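In: Sequence first, then the predicted structure:
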Amino acid sequence: MALTDHHDVFIGTTADRFTFIVLNRYFRDAEHMLVKAGFTADQQHGRTIYLLAPELAEEVNDRAGLAVYSLLAHTTDLVDLSDTTRWGSAGPASEPELTFRFINGTVTATAKSEASRALLAMHGFTRSASSSSYRAPAGLGERALVNVVVRADSHAFVDGLSVRIDLGVATPDALRAAPRHPSAAVLGSPATEPTQRRTR
């Protein structure tokens, strides 16, 4: 199972700067809502990924916000770990104070300030013995790792700390190749562990 498959809605960014939305439950009219917000439905191997091209970077926050507002009428089990939705008047931070990286089922983080190091410690991250990077709490499954990063990211936003998140997804092709979530439910099935979206 991919890290994008644990929540009803997952929003992220590929390394080549596509913004993507993955739906792991069926929502009536979801495709219409997302296409109306400017996303393109891209289907391959039975899996639909909704994409927003890199050239729309300055519009991503508004377009993703419109899409998410529509989806929140159906579920609160939504994760937004996209870099591109962090666009501000000065663009994305070139040197973020916190960076999270998802690699092979693990999460590491780097911090550039005392405030960001303290924040990582508050969320259970521990410093690696041989480097300046931090490891996520041990023994967590993939969904729990995603949720730890969501909470730390939301905390950083409230504290005014800039964040970059590397999901380890190089291009949309990596998403297309992933198998469809085996238990994608229909609208009306209960969602577990609702996850708050980062507020902007």
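Out: Everything's here; your move. Numbering: from 1, shown residues only.

In: going forward, measure contacts and count neighbours with C-alpha atoms only.
Out: OK.

In: how about the helix or strand containing A118: buried residues?
Out: In the assignment (DSSP states H and E), A118 maps to helix 114-122. Residues of helix 114-122 classed as buried by neighbour count (16 or more other CA atoms under 10 Å): S116, R117, L119, L120.

In: with those in mind, which one is nearest to D42?
Out: Nearest to D42, judged by CA to CA, of the buried residues of helix 114-122 is L120 at 36.0 Å.

In: Looking at the chain, which helix is longest?
Out: Ranked by residue count and defined by DSSP state H, the top helix of the chain is helix 142-159.

In: also this one, for the comparison:
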Amino acid sequence: MTSLTHHHDVFVGSTGDGHTFVVLNRRIPNAERTLAKAGFTAHRDRTVFLLPPAPAQEAHERVGLVFDRLLAHTLDMVDLSWTTRWSPSGPLPEPSLHFRFANGTVTATAETEEAHRLLAANHFTPGADGSSYQPPAGLDERELIHVVVQAETHAYASGLDVGIDLGIPTPDLVRAKPRPASTAVPGGPAVQPARRRTA
């Protein structure tokens, strides 16, 4: 069974109860050591690593360290965590744009006119209630992640705050893709662009 967390070499997210997690979907040199140095502990089969609930600045810096070190080995990384949202200028406002993953799709909701316009510009279509939006039809799960990352990056550049709910309430529900015992370490970086918040 596939999962939202299966589609990238490195997937960073947050559970509903405030844990930050990193999922490794392939073997990456020194990844476990890097995660341990950043304060993450192995949770399941050395493929899921957890950071307990922590202040946003701390989680932000720890995930930044992981991304910096792993970039030498892969670009196929995605960060959809909410626990790492932090700004040196002070507390973040309530998000004006929300994305919620559930049942193989994503629903977006907009709280402001600017957020409505941003979703429309990213090809989300409005629902009957006027505040929820759906992504373009026919996208697979990896493509859904991509359109959310793209819209969130656009929102960040526009000064809009974004909330993301992965539909994973607790760490026990975080899933990693099973790895064959004979998996070799691929050489060179993957082709997917890396993403890291630098708020």
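Out: Arrived safely, thanks for sending. What you see is a predicted model; the values in this text were computed from it and never measured.

In: and the longest helix of the first structure, what does it pack onto?
Out: strand 106-111, helix 114-122, strand 163-166 (3 or more CA pairs under 8 Å, 6 or more residues apart in numbering; DSSP states H and E).

In: Now do the helices in the second structure.
Out: Secondary structure of the second structure (DSSP H): helices at 31-37, 56-70, 113-121, 141-157.

In: Same list, those, but as TSV with distance to P91 of the second structure please.
Out: Below are the helices of the second structure laid out as TSV (distance: least, CA to CA, whole Å):
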stretch	distance to P91 of the second structure
helix 31-37	27
helix 56-70	10
helix 113-121	20
helix 141-157	15
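
In: among those, which is nearest P93 of the second structure?
Out: Between P93 of the second structure and those, the shortest gap by CA to CA is with helix 141-157, which sits at 12.8 Å.

In: Could you verify my assumption that D8 of the first structure touches I21?
Out: No - here D8 of the first structure lies out of contact with I21, judged by CA atoms under 8 Å, at a distance of 10.4 Å.

In: Looking at the second structure, name the residue matched to S128 of the first structure.
Out: Applying TM-score structural alignment, one finds that S128 of the first structure aligns to G127 in the second structure.

In: Excluding chain neighbours, what is closest to its match?
Out: Nearest-residue entry for G127 of the second structure: Y133, 5.4 Å, with adjacent residues in sequence omitted and distances by CA to CA, 6 or more residues apart in numbering.

In: tally of neighbours for that neighbour?
Out: Around Y133 of the second structure there are 22 other residues, counting by other CA atoms under 10 Å.

In: Nearest the geometric middle of the second structure, what residue?
Out: Centroid-nearest residue in the second structure: L80, 1.8 Å away (criterion: CA atoms, centre = their mean).

In: which residue sits closest to it, ignoring its sequence neighbours?
Out: G13 is the one closest to L80 of the second structure (CA to CA, 6+ apart), at 4.9 Å.

In: hmm, back to that, look up the average distance of the helix holding A118 of the first structure to its aligned counterpart in the second structure.
Out: The superposed helix 114-122 of the first structure is, by mean CA distance after the TM-score superposition for the first structure, a mean 0.9 Å from where its aligned residues fall in the second structure.

In: quick one on the thing from earlier: look up how far P126 of the second structure lies from the residue nearest to the centre of the second structure.
Out: As judged by CA to CA, to the nearest Å, L80 of the second structure and P126 of the second structure stand 23 Å apart.

In: With P55 of the second structure instead?
Out: Applying CA to CA to P55 of the second structure and P126 of the second structure gives a distance of 35 Å.

In: just A54 of the second structure next, same as before
Out: Remark: distance between A54 of the second structure and P126 of the second structure (CA to CA) = 35 Å.

In: One more: E61 of the second structure?
Out: 36 Å.

In: between the two, which one's more packed in?
Out: Neighbours were counted for E61 of the second structure and for P126 using other CA under 10 Å; P126 has more, 19 against 15.

In: Touching, the match of S128 of the first structure and L119? I think so.
Out: No - G127 of the second structure is beyond contact range of L119, at 11.9 Å (criterion: CA under 8 Å).

In: who touches both of those two?
Out: Shared contacts of G127 of the second structure and L119 (CA atoms under 8 Å, 6 or more residues apart in numbering): Y133.

In: what about T110 of the first structure, how many neighbours?
Out: 21.

In: so it sits right up against Y134, yeah?
Out: Yes - counting by CA under 8 Å, T110 of the first structure does reach Y134; the two are 6.1 Å apart.

In: Please tell me I have it right and the residue nearest to L80 of the second structure contacts V22.
Out: Yes - assessed by CA under 8 Å, G13 of the second structure is found in contact with V22 at 6.7 Å.
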